[in-house]
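1. any chance you could fold what I've pasted below:
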Amino acid sequence: MNKRYIYTICLAGCLLLTTSCEKFLVQDHPTSVYDELWWNTSADAELGLYRGYVGIPDGLSGRQIMFLDALSDQLVARQSTRGEYEAYVRGIQASDWDKANHIYMDNYKTIRRVNRLLENIDRVYMDEWLRERYILEARALRAYYHMELLMLFGGVPIVKTALSPDNSKMQRNTEEEVYAFAMSEFRDCAEKLPAKYDFADRTRITSGIVLSLMTRLALFFHDYEAAKDASLKVIEGGEYQLYRSANPANSYADLFRYAGEENNERIFFKDKGNSGAFKAIGMPSEGGQSVLSPTAAIVDAYQLKDGRNLSELPADSVALFHRDPNHKDMRDPRLKASILLVGDTFLSSTLNPFDNSGINANRLGNQYATVTGYWVKKYLDERDKESTASTRILDFMIIRYAEVLLSYAEALVELGEWDHPDVLYYVNMVRNRASMPNITLEKYDSQEKMRQLIRQERTVELAFEGVHYYDIRRWGTWKDVMNGTVYGAVDPETGQKIEVETRTTNGNRSYWWPIPEVEMLSNPNMEQNPGY
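-> As a prediction, the model looks like this:
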């Protein structure tokens, strides 16, 4: 049997910390090649490193980053074949919750792959400069997977070796210990990794990716000084810029379509990471399944083009924009670029979920129809309707430059520097790209007002990108927005927003995800999160 094939079988089959796969913990295949015989050439090392990159999540398939915002007030998810997101928002998720099990096991499986490379790469015959770079990439990947586990589960075991059955029963490290480990690894790698690669290696870990990950992690744990320093280094590095299309008015919309796929705004992205997008968010009249539906809360978050919020308008105007959210095209253009509204046209379909006359595949209540009366437009490209195995798949951006700019501004505000010139400069840079007017200190004349503005700006700029779920938790607003009734579009017959579902966070229980049941059963040293 081919050695490389054996290695691939091993990596695909291995699950960390489960007794059923113990042989895979110490050799590549139960009856074949051991590590001592595998690691010989640079090609072996390259394949080993590649397996560490496999764990980077997709947007609407696999780990489904966009679906994280279905655990926030932005989206509602349906169809349990995609995961039991409804269980979480109803507060009834348990230690057998499929999403927690998937991400926990997948991350630790990939961490083990990376550790195997780090433990064996010194025996490989290869150029020293390349060996050093592979080691840095692997360490950064390992830190990223620990970071994701930390931000979902809290303190988890820090795993720096390819565990064997004899030492696999590890205890949890504290949140502080995992945070310190990830930040230390990121910091060291950021200093030594290249700032960029050629096109063929465009998805490899760079110093900019590492600094951007540091920024996100530091913000989550309110380490605003570290977030400010890391994000400023990305800005000053000069490698990234906000995307602008040939028609500036289309810049934001094109960023999430094939028209703008090759851009300098994307920092950390998954190559072809948008597989299955049309089926997940498209409407049934065009062959989609509308698994994700935007809520009224996110629709209402967009300002008017003149910079006013709905809350600043008289009651009759608010009611008008509830009935017709983009009345006379008066709203922030990012609304139209991100969400399909009642009456909009997509391909050959005029979308009206309240039309009960004749055949209407998109009617509320129909199988695969929207449950809120709205559809996700971001990352929905008409070309994907006819996609086949041979066609192109859109990349998915995990972190883009606009997020870094807003994170830098937020860190300044939280450090008390709310009136720092950079806050206005970079927030306005993001807003102007979307054809929105400048904010001024005349209106946002306090730390609290600027804080709320930046939070709103993150909410609409980064909608459905898997960022908002982390944001509402670190802001401390998640209990407020994740309890109570979820509303959708206004029903023209009743004049009221439709009620979609009732959500419950069960107090602090839902802040951290449950440690998977399989881990609790196989590891007597593991402690469960409170409430599970």
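2. CA only for contacts and neighbour counts going forward, please
-> Noted.
3. quick check: buried residues in stretch 139-148?
-> Going by neighbour count (16 or more other CA atoms under 10 Å), the buried part of stretch 139-148 is 139, 140, 141, 142, 143, 144, 145, 146, 147.
4. how about the nearest residue to the fifth one, chain neighbours excluded?
-> So that's residue 143. Excluding the flanking residues, the one nearest residue 143 by CA to CA, 6 or more residues apart in numbering is residue 182, at 4.8 Å.
5. which secondary structure element is home to residue 336?
-> Assigned by DSSP states H and E, residue 336 belongs to helix 333-338.
6. here is a second sequence; please produce its structure as well for comparison:
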Amino acid sequence: MRKSLFIILGAYIVLSSCSKTSGFLDTSAPALDEAQTFTDSLRTMQFLNGIYAEGNAGETSYAGIGFSFNKRRWETHGNWETSADDAEYSLSSATRPSVMFYQGTFSPANYGSSPKATDIWATPYRNIRRCNVLLKNIDRGPLTNVTKNRMRGEARCLRAWYYLQLLIVYGGVPNVGDSVYGIEDFIDLPRQNFAEFVTYLSNELDQAMQLLPAPNAAPPAGYQDADFGRVTKGTAMGLKSRLLLYAASPLFNGGAIPAANAQQKAIVSYPEYNVSRWQAAADAADAVINSGYYSLNVNTAKPGLGFYEVFLTRANKEYIFMVTRPNNKDFESYYLPGTRSGQNYSRPTQDVVDAFPMLNGKAINDPASGYNPNNPYVKRDPRFNYSIIFNGSRYQSNSNVQDFVWTFTGTGSNGDAFSSGGNTGYFCRKMCDSTITNNVGASPTRNWPLMRYAEILLNYAEAINETGRTDLSYPKLRELRERAGIEPGADNNYGMKANMTQAEMRAFIQNERRIELAFEDQRWHDIRRWKIAMSLYNGGPNGFNRVMHPIRVGSAGSLATGVGLTFTYQVENNIRQHVFRPEMYLLPIMDEEIRKMPSMIQNPGW
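-> Here you go, the predicted model:
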């Protein structure tokens, strides 16, 4: 019986715009065989472009590097974001992948329906095969050696990216190396041990670094403007930082999930804990920092403005890896309330709202923070105002004026009224342009952020704290909080407690990462690698998405001006309970894949 894990060459996608404004991923072309493709320099380059993105026809086009980040990943309106504790999904069908992941109803036999979430496994392997096809054939075409070596670096970096998506979800997986399998081949590969897999990916990224141009390199050593968005040496360095951080984390550093035997344990994690893995992660992040390639996007004209603008600026020094996009309203369409012609599929939860500190940098449960539960949105961390639309926010309307968004109980004049069980009392503002709606205004020039320099600062702070050098975490966190617009305070600590213990710093960094990287395809993976999902999701009120229930007091005041309006705020739980079991820290490999390759061992507990 023939079994195949990988899709054959088939139709390759041509994505070859030469416009700096949209990068190099724009159009498509018909299928060609390997000889026709790789004996032609343009077609070879177009094949490489196809590894970044599969096409540009509708919302299903980004099953390339941005497949996991894609806000419309499953059924055009769901992804990991709506499976974690930062966002409430607007839909509730029990067979939707997002719902199955937060309710814990998925299994090796059931990854959802219409469609199943098979892209978790299939998309990386499909693109890994494409990388291997390119590496196998790169010498057939009339390209210069400089160009060929650069393309080898791109393929190795992209292959490592796709493998990293698998490692984060499953642990060790089958490693095909440079092999290219066809539909007639019998494939029965075992899963690679976790330690060997991490070493392989780290070495691949090191080799890619040697072949790729620096992000600040000018032609001919660097990229032309038309190549904007391609991976660089800095991208490979950033991916190594993320790889080693995950490898050092509790889920993987020491066999944290009970396994049936030593073989299974070695596949899903390092069998024993070693603090040196945290040092390796800190060193990888420090290498990115010291390279000088990247910096935070800063604008001192208004607190937090640099944070807001980074997502509305296509080319900036904070982006390490991104999906290049034409001018778009991707986020306005997905996040905004109906009064702004948005679909609000993903709605921030009370828990993520409460995670944002005050303007003085202190947590809202700190008596010195100045937090007022009867006026909860004043003097908050500026990132809060650029991430969350809350009751009484002013936001561009379809009448092309800044107007209020009301989410209080009852019927608001603009139709954003709170609805029990469905709305959380909030809408997402992050990555949106607050001067437009989904119907009004020009589409912004922006990309999808897959990795930012802010993540590298957080990676370093987390890793160095775990080595016992908590003092070295502070400078990187100060950089982030200063850019955020938080007040420095008399001690210039931006609200951070001085001389934190390692445990205190760990909790602080986890919260800082949550708010800085909110809605950027990080939270679901973070709460698993930290092994905190069980305590977040199960038992008591924390098992539910908490809701700030704004209640209008009296009938005085004007909805048109906001003057004279007063509210009380009641925190309560809605009906949507999250369920998390120990085996869910790693997802199961689908039964259909296990049947194809019996040598694969299933993950523990499944």
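7. ok, so of the buried residues of stretch 139-148 of the first structure, who is nearest residue 119 of the first structure?
-> Of all those, residue 119 of the first structure sits closest to residue 139, with 11.4 Å by CA to CA.
8. so the closest one touches residue 190, yeah?
-> No. At 10.7 Å, residue 139 of the first structure and residue 190 do not qualify as touching, with contact defined as CA atoms under 8 Å.
9. quick one, longest helix in the first structure?
-> Ranked by residue count and defined by DSSP state H, the top helix of the first structure is helix 128-153.
10. onto which residues of the second structure does the next helix or strand after it map?
-> Downstream of helix 128-153 of the first structure, the next assigned helix or strand under DSSP H and E is helix 175-192. On the second structure, the counterpart of helix 175-192 of the first structure by TM-score structural alignment is residues 194-211.
11. could you check how far that stretch is from the centre of its chain?
-> The chain centre lies 22 Å from the centre of stretch 194-211 of the second structure; the measure is CA atoms, centre = their mean, to the nearest Å.
12. and the contacts of it?
-> Contacts to stretch 194-211 of the second structure, defined as CA atoms under 8 Å, 6 or more residues apart in numbering, come from residues 149-150, 152-154, 156-157, 160, 163-164, 171-173, 175, 232-234, 236-237, 239-240, 243-244, 247, 266-270.
13. so how far is the top strand by length along the second structure off the chain centroid?
-> Determined from DSSP state E, the single longest strand within the second structure is strand 567-577. Taking CA atoms, centre = their mean, one finds the center of strand 567-577 of the second structure at 27 Å from the center of the full chain.
14. then stretch 480-489 of the first structure?
-> The answer for stretch 480-489 of the first structure is 21 Å, by CA atoms, centre = their mean.
15. stretch 164-184 of the second structure too?
-> On CA atoms, centre = their mean, the centre of stretch 164-184 of the second structure falls 21 Å from that of its chain.
16. which parts of that stretch are buried?
-> By neighbour count on 16+ other CA under 10 Å, the buried set for stretch 164-184 of the second structure is 164-176, 180-182.
17. next: stretch 81-91 of the second structure.
-> For stretch 81-91 of the second structure, burial by neighbour count (16+ other CA under 10 Å) applies to 81, 82, 83, 84, 85, 86, 87, 88, 89, 90.
18. how about it, aligned to which bit of the first structure?
-> So stretch 81-91 of the second structure sits over residues 69-79 in the first structure, by TM-score structural alignment.
19. quick one: contacts of that stretch?
-> By CA under 8 Å, 6+ apart, stretch 69-79 of the first structure touches 67, 85-86, 88-89, 291-295, 297-298, 371-372, 463-469, 472, 478, 481-482, 486.
20. returning to what we had before: what's the average distance of the longest helix of the first structure to the second structure?
-> Comparison of helix 128-153 of the first structure with the second structure after fitting gives an average deviation of 0.7 Å (mean CA distance after the TM-score superposition for the first structure).
21. among the contacts of stretch 69-79 of the first structure, which are located in strands?
-> Cross-referencing the contacts of stretch 69-79 of the first structure against strands under DSSP E gives 292, 293, 294, 486.
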